[in-house]
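Enquirer: Quick one: sequence plus predicted model below, questions after.
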Amino acid sequence: MKIIVLGSAAGGGYPQWNCNCHNCDGLRKGTIRSRARTQSSIAISANGSDWLLVNASPDILTQIRATPALQPARAARDSGIAAVLLMDAQVDHVTGLMMLREGKRIPLYCSAAVRQDLRHGFPLARVLSHYCGVQWNELPVDGGDHASFFVPQLDGIRFTAVPLDSKAPPYSPHRDRPVAGDNIGLLAHDLITGKKLFYAPGLGGIAPMTAAAMREADCLLVDGTFWTEDEMIAQGFSSKPAAAMGHLPQSGAGGMIEALDGMPASRKVLIHINNTNPILDEDSPQHATLRRHGIEVAYDGMEILL
């Protein structure tokens, strides 16, 4: 199983177009050691030619141009994207569907809650029906063995959707009344190598079912949005703490670092990193802390082989 990180930043990307925080300003001016990142998405393949696009970032066209594997050129018009799977209905994870409108009908895998949001709260599906259209595939979201599913053209990889503690988008009717499937984690099991990936770019808390899935994985690719609970408040960008936005910060008691320290995975990688997070500065003490804990920071173009 091969995984390519197409985008590793949170919503808005990095540098964010209108942000002059320490990171964004420093990256533009070249005063910090860092690298630009597009909004989060990954691609998974069993054969290196046919790929499952996991989340469709607004930056998808840039990501496709940067990823030759997604352009196999087997026909006059062709793509290596065999299907799209959505982890949630957030703007930064679904808007890229509009950029795929010139192609064939999109095989789309998502929960019933996400499908509802895309038909009503943020009706992308209605717009796409005038172009390529969508072939809906509803994901079971109880996280059990019978919730496993396969995606055609990704033979040999079994997927399981795991419901997460996080937040539905602001336009969702479930925003303050969460339902199973608003956000999912994805466990991908390569049946040939036996290796497993757990992917969760939006993770507000680690419930027992989530912890069990994380303990199974050889590689964890999880929420790296904020370093502290009050990061956006302290920098004057928001009145909301990390928890209110559906994200578990890395630092502090019960944070992501503490959680990852207790996991047996051989690789632990943070993704969906907000532009304000000090780990983006590769010379920062926070970045050094991650290295001491054996935790990596995802970047665009990163490849993982399991």
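Expert: Sure, I can see it. Numbering: from 1, shown residues only.

Enquirer: Could you use CA atoms for every contact and neighbour count after this?
Expert: Noted.

Enquirer: Wait, a helix at R291?
Expert: Yes - with DSSP: H, G, I helix; E, B strand; the rest coil as the criterion, R291 is located in a helix.

Enquirer: Run through the residues that contact it.
Expert: Contacts for R291 (Cα atoms under 8 Å, 6 or more residues apart in numbering) come out as none.

Enquirer: Please report how far it lies from P285.
Expert: R291 sits 10 Å away from P285, going by Cα to Cα, to the nearest Å.

Enquirer: And M209, by the same measure?
Expert: Distance of M209 to P285, computed by Cα to Cα: 33 Å.

Enquirer: What of L197?
Expert: Distance check for L197 against P285: by Cα to Cα, it reads 28 Å.

Enquirer: more neighbours, the two?
Expert: Counted by other Cα atoms under 10 Å, L197 and P285 do not tie: L197 has more neighbours, with 26 against 12.

Enquirer: quick one: the more buried one and H189 touch, right?
Expert: Yes - with contact defined as Cα atoms under 8 Å, L197 reaches H189; the gap is 6.6 Å.

Enquirer: how long is stretch 271-290 end to end?
Expert: With Cα to Cα as the measure, stretch 271-290 spans 13 Å from end to end.

Enquirer: elements contacting the helix or strand hosting I3?
Expert: Per DSSP states H and E, I3 falls inside strand 2-7. Contact partners of strand 2-7 among helices and strands, from 3 or more Cα pairs under 8 Å, 6 or more residues apart in numbering; DSSP states H and E: strand 41-45, strand 303-305.

Enquirer: Buried residues, it. List them.
Expert: Neighbour counts over strand 2-7 (16 or more other Cα atoms under 10 Å) mark I3, I4, V5, L6, G7 as buried.

Enquirer: try it against this one:
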Amino acid sequence: MGTEAQNADARGGSATGSVEPVLVAEGLVRSFGSLRAVDGVSLRILPGETFGLLGPNGAGKTTVISMIAGLLQPDEGTVTVAGVPMGRSSVEAKGHIGLVPQDLAIYPELSARDNLQFFGKLQGMHGRPLRDRVAEVLDLVGLGDRAKEQSKKFSGGMKRRLNIGIGLLHQPDLLILDEPTVGVDPQSRNAILESVEALSGEGMAVLYTTHYMEEAERLCDRILILDSGQAQAEGTRDELIELTGDADRVHLSGSGDLAAAEGAVAGIPAVASVHRDPHALDLTVRGAPTAIALIVNAATGAGMKLSNVEIRRPDLESVFLHLTGKALRD
């Protein structure tokens, strides 16, 4: 995963310096009847930054994206893209955005090349510049060798990659990818992730939603966790992990005198908490790699016969569970 600082250096500035954000969304609010779907969400994305928007189903992600893309008017708040305010009929602001929705937006009877040429013309592109750009995009999404084939013959992953290519055609300043790897094969999924990494490296701002935490870990420089329409936390991976206390989890499986082992390990200063069940102890530990030998010796010395020892370092999934009480795919 790239870092915000590395991306900022590549753009010739610092993350907090003179680089202007591509996207500024401030205080977004949207209600549907009595349901407040989004409640005061704000975010900023810099050039070359991949920003993750994560939340369980019903958190408000799609509503946020719709307001940013100009498909839905916020009840309150503002959106600015590349310095241009987004309004009800903001053609200029929308022109800076490439939107790749969850649902495929391609014509199955057309070839990959013809799909791209059609959508390119809708963006005002013509002639040699359009042909050259179509060829570039086909190579970028790994479809150069299937350019003449009808898209209805493509696999689900290839269709997804073509969908992303359509969003990239006009070289937008902001690319919005709404769960682009849903239902794709592993090879296509990896190709999509590599394409996103390349776009970020070239300076494009990317807003990325996913239900796969490993994708967020790999791609996103900063992440906003959304739940029940409200921002729960925002930051880099390491900043978010600090919210959980940066503690490790240690799982001791075995038999014998687990009650005595529980008391023994609980007295170790690095151990913050211990939970015992009939066949295991689950510990919350500060600096588990350093403390693990002491923990094992204390447990076995108290009469526990260990069958397995597992250290689980904190990750984004644990942060997500901590903040929302749910798994990302719930």
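Expert: Received the coordinates, thanks. In this text the structure is predicted, and so the values were computed from the model without any measurement.

Enquirer: Drop the TM-score for these two in here.
Expert: Superposed pair, TM-score by TM-score structural alignment, normalised by the length of structure 1: 0.30. Supporting alignment: 162 aligned residues with a Cα RMSD of 6.7 Å.

Enquirer: follow-up on the earlier one: next, the angle from the strand holding I3 of structure 1 to strand 41-45.
Expert: 160 degrees (axes from the mean of the first three to the mean of the last three Cα atoms, to 10 degrees).

Enquirer: what helix or strand is R36 of structure 2 on?
Expert: Secondary structure assigned from DSSP H and E places R36 of structure 2 in strand 35-45.

Enquirer: same for that strand, what does it pack against?
Expert: Applying 3+ Cα pairs under 8 Å, 6+ apart, we find strand 35-45 of structure 2 packed against strand 23-32, helix 61-68, strand 205-209, strand 230-235.

Enquirer: Can you find which helix in structure 2 contains the most residues?
Expert: Ranked by residue count, the top helix of structure 2 under DSSP state H comes out as helix 186-201.

Enquirer: That one to strand 205-209, inter-axis angle?
Expert: 140 degrees.

Enquirer: Am I right that L175 of structure 2 sits in a strand?
Expert: Yes - the assignment for L175 of structure 2 is a strand, going by three-state DSSP.

Enquirer: which ones are touching it?
Expert: Residues in contact with L175 of structure 2 (Cα under 8 Å, 6+ apart) are I97, G98, L99, V100, G167, L168, M204, A205, V206, L207.

Enquirer: Tell me the spacing between the fifth one and N297 of structure 2.
Expert: Spelled out, it's G167 of structure 2. Distance from G167 of structure 2 to N297 of structure 2, by Cα to Cα: 57 Å.

Enquirer: and those two? which has more neighbours close in?
Expert: Between G167 of structure 2 and N297, G167 has the larger neighbour count (other Cα under 10 Å), namely 24 against 14.

Enquirer: so which strand or helix has that one?
Expert: helix 156-168.

Enquirer: Which other helices and strands does that helix contact?
Expert: Secondary elements touching helix 156-168 of structure 2 (3+ Cα pairs under 8 Å, 6+ apart): strand 97-100, helix 112-122, helix 127-140, strand 174-178, helix 186-201.

Enquirer: and the shortest one, which residues are buried?
Expert: Okay, so that is strand 97-100 of structure 2. Neighbour-count burial for strand 97-100 of structure 2 [16+ other Cα under 10 Å]: I97, G98, L99, V100.

Enquirer: next one: the third one
Expert: Across helix 127-140 of structure 2, burial judged by 16+ other Cα under 10 Å covers L130, R133, V134, A135, V137, L138, L140.

Enquirer: tell me the angle of it relative to helix 186-201?
Expert: Computed by the same axes, to 10 degrees, the angle separating helix 127-140 of structure 2 from helix 186-201 equals 120 degrees.

Enquirer: I believe E239 of structure 2 is in a helix; please confirm or correct that.
Expert: Yes - counting by three-state DSSP, E239 of structure 2 is found in a helix.

Enquirer: quick revisit: between the buried residues of helix 127-140 of structure 2, which is nearest L321 of structure 2?
Expert: Distances from L321 of structure 2 to those, taken as Cα to Cα, are shortest for L140 (35.4 Å).

Enquirer: Skip the chain neighbours and tell me the closest residue to that closest one.
Expert: S195 (6.6 Å; Cα to Cα, 6 or more residues apart in numbering).

Enquirer: Okay, and Y199 of structure 1 sits in which element?
Expert: Assigned by DSSP H and E, Y199 of structure 1 falls in strand 196-200.

Enquirer: after that strand, next one along is what?
Expert: With elements assigned by DSSP H and E, the helix or strand that comes after strand 196-200 of structure 1 is helix 208-216.
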